[in-house]
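below is the structure, and that's it, no one-letter string:
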């Protein structure tokens, strides 16, 4: 009886695949998605709208929202294979690609996915330092006047954020991050609401809507093309979360089936983020017109009330603490799992030590995890210090990962999963969708790389 009871307890604490039981719900899933999506990208959308103009700007935001939803719909059915409800679980994006598309494409996917996650970590270090510096500058402008020379460096803030992430990176895995994602989601709502409210207030105060159909004019047609391309890259960075979608889906409990919950969460989260994106982009452009800053809350289009600007930037910092972990935890999990399989008897890799600090719960520490995660955080911080260019970095990252990770792999896996034959109606529609997105990605990538090179040389 005792043995039977212990077996029942073990079964109750394990899921159908023998892993720790999943407890994620629709609401925690939405929180994870919002934490991943509403990040540093939202702050550049007013600038992107200003480059594209009053017609192309909002239309582009809506088109990317639709593309993101289609991508998430296709990818959520790939969590289990071969059947989307009863098949074996694919714990990561790479697992799904390996099962459906083979080993070679898995390597390509892994390279792009983890490069994108690493790059997002770099972007979050840059954004956080910009927001922390903006707090100091806002206080300076309030005391000395708006024309005062209030210039501060980024390096110390990047190092401080890196130190915080060294500590946060010791969170074991995605399943232990629900509280941090919920906090980050609340912060993202807060600063997005402040940004759109300040933009709306300025439009009402000025009594007119600034901007034009063609967007910000430039000296030459070539320069306008580069700016439009970079704006598309910034929007592409702001939306997709496909590279961590399956990792989020792996936290969900069932029933109902994981793909049903994921589709509902994606629909809700994308609707919410699109509303905020349109408001931030459009109200920001309407408020500043041709003088729209690259970063809505730290570019100092707004100076007062300075305390509200400070609060918004604090919210950004707190959100990006969680956002950095959302994109870093899958990298940690992959490398640590690979190392454990490669060195199964290595004590440095496998041994855990229990540490008990006063007034805190016991904590299990692994020296390999400590060293690897600390080195990872240090490297993202170092790269951010070399390339501290907010809009240009976002554009390059968005263009690099948009088509392959958000479009190509989900479409190809969906063909295999649902056994869709070549030249059928659904095949033609999805392939056309993929080709159009590829062309947009190529345009965005060229313009964003040009912008990054120009910023580095200037």
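Noted; the coordinates are in hand. Small disclaimer: the values here were computed from a predicted structure and weren't measured.

from here on, just use CA atoms for contacts and neighbour counts.
OK.

contacting residues for the closest residue to residue 52 other than its chain neighbours?
Sequence neighbours aside, residue 215 is the residue nearest to residue 52 in space, at 5.1 Å (criterion: Cα to Cα, 6 or more residues apart in numbering). Going by Cα atoms under 8 Å, 6 or more residues apart in numbering, residue 215 touches 49, 50, 51, 52, 53, 54, 290.

one more time with 7 Å, if that's ok
50, 51, 52, 53, 54 (Cα atoms under 7 Å, 6 or more residues apart in numbering).

can you tell me how far it sits from residue 399?
Going from residue 215 to residue 399 by Cα to Cα, to the nearest Å gives 21 Å.

if I look at the residue lying closest to residue 273 once chain neighbours are set aside, how far off is residue 421?
Spatial nearest neighbour of residue 273, excluding adjacent residues (Cα to Cα, 6+ apart): residue 38 at 6.6 Å. Using Cα to Cα, residue 38 is found at 37 Å from residue 421.

this is the other structure I want to compare:
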């Protein structure tokens, strides 16, 4: 360890250095994460399969992770916050996310941005800079959010494909959602199971740096359905110029208590829409060196700028189109019924996007569990045995491992069952997890690591500024979590498990 390493509470010990080194007697067999190596592959200085990503692939990962169901709920959030409040919140969350993300990227190397030691994951960075207790706190929130997001994406994918059937039904039967004898109600169960089956196959890809092709495709799909939602909103705003919303949102139509809970939920929705710090260092670890710091910051700036453009455009124009009656999801929630074929394209694009987004969120969780087991059972044949290995263009050497096949498949099955079990109320659970994750993972931990890394003096102007930002974001997370809990309680009234219909 360098002599100029910054002082920190619960600092990294020599034992920690040994723990994170690859056992040399297995160096010819496995890489630094415990995955089987091949003579056909090249490796970086830390024993990891050579990273080949650039800022474009990192940008694709970020857009895939960030733009999801959140982009289509921004008009609904605007309906609770009103014009000035909604606009202010969207841009404020964008700035905070970008600023703190750049602080977090600097923590990829330890103890400085140009040091040789890499922190392959968020939890490794927290352990290095802040110590084991902080790392445990980080890991619980981070991996719980990843798992829960996988459940949310599985459910949302089922909703999207069900919406295709509904759009066709509305068109050919001539009915609408408001008709009393509406025959267009379908079960989401088959489509949720279909999503789970596809993810069992896709989850056999080894790690996140090998799913970049899926991220590129998912990014294109995000652009497609976002532009469709934007275009349909512009068309409706032109046809119905009176539905332009109000300055104070739904205040006039709600009691003060209902309005307060609604504002809190809207804040949680926007916070979740910008959540990607949980996997930021894992994405950074896919970039080739040297220069990964600059490339990752460039990708983050472009990624946040892209998402903010879509969030602001769809949020503002969607609110202008629907006013205070904006649906929770502009496309799958049937804010639009026609042209049905365009609605179909948008929902299919949402489904394809979620296929890739699921992997971007779940691969770090898979990697964490596999790396932890490898350290616990180094050199065990049951972890390293491969049924076969083949080279796939764009993915490198792909292996079918019995261990990976069983445990990842079981994980996807559990996620699918939870998506079926929890039904439509799970969106509120996701918003709750996003709310409790925003302050600690997006703001608090990056700020604390930055203070340690840069040796910022206590009570200095910058120290005060960082802590004021931290406190404000904690307050936002707390009130957003409260609003989400109220939403969960409301949505579970009369709820029947496995009754996932739309």
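Right, received. Where do you want to start? All of these numbers come straight from a predicted model, not from anything done at the bench.

TM-score of the superposition?
Once superposed, chain against chain, the TM-score is 0.94 (TM-score structural alignment, normalised by the length of the first structure); 448 aligned residues with a Cα RMSD of 2.0 Å.

read off where the helix ranked longest in the first structure ends up in the second structure.
Determined from DSSP state H, the single longest helix within the first structure is helix 103-144. Aligned using TM-score structural alignment, helix 103-144 of the first structure spans residues 132-173 in the second structure.

columns neighbour count, secondary structure and distance to residue 144 of the first structure on top of the contacts of residue 215 of the first structure, output as CSV?
Conversion of these to CSV gives the following (neighbours: other Cα atoms under 10 Å; DSSP: H, G, I helix; E, B strand; the rest coil; distance: Cα to Cα, whole Å):
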residue, neighbour count, secondary structure, distance to residue 144 of the first structure
50, 34, helix, 30
51, 32, helix, 32
52, 26, helix, 35
53, 23, helix, 35
54, 19, helix, 36
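
which members of those residues are the farthest-apart pair?
Between any two of those, the greatest separation by Cα to Cα is 9.3 Å, found for 51 and 54.

skipping adjacent residues, who's closest to residue 421 of the first structure in space?
Counting by Cα to Cα, 6+ apart, residue 421 of the first structure lies nearest to residue 427, which is 6.8 Å off, once chain neighbours are set aside.

rewinding a little: trace the residue nearest to residue 52 of the first structure over to the second structure, please.
Matched to the second structure by TM-score structural alignment, residue 215 of the first structure sits across from residue 249.

try residue 227 of the first structure
Under the alignment (TM-score structural alignment), residue 227 of the first structure maps onto residue 262.

contacting residues around stretch 321-337 of the second structure?
72-73, 75-76, 79, 159-160, 163, 167, 229, 233-234, 236-237, 240, 243-245, 249-250, 319, 343, 347.

so among those residues, which ones count as buried?
72-73, 75-76, 79, 159-160, 163, 167, 229, 233-234, 236-237, 243-245, 249-250, 319, 343, 347 (16 or more other Cα atoms under 10 Å).

ok, back up a step: trace the residue nearest to residue 421 of the first structure over to the second structure, please.
Using TM-score structural alignment, residue 427 of the first structure pairs with residue 463 in the second structure.

residues near that match, how many?
Counted with other Cα atoms under 10 Å, residues neighbouring residue 463 of the second structure total 15.

same question for residue 16 of the second structure.
As a burial measure, residue 16 of the second structure scores 13 neighbours (other Cα under 10 Å).

corresponding residues in the first structure for the helix or strand containing it?
Element membership of residue 16 of the second structure, judged by DSSP states H and E, is helix 14-19. Following TM-score structural alignment, helix 14-19 of the second structure has no partner segment in the first structure.
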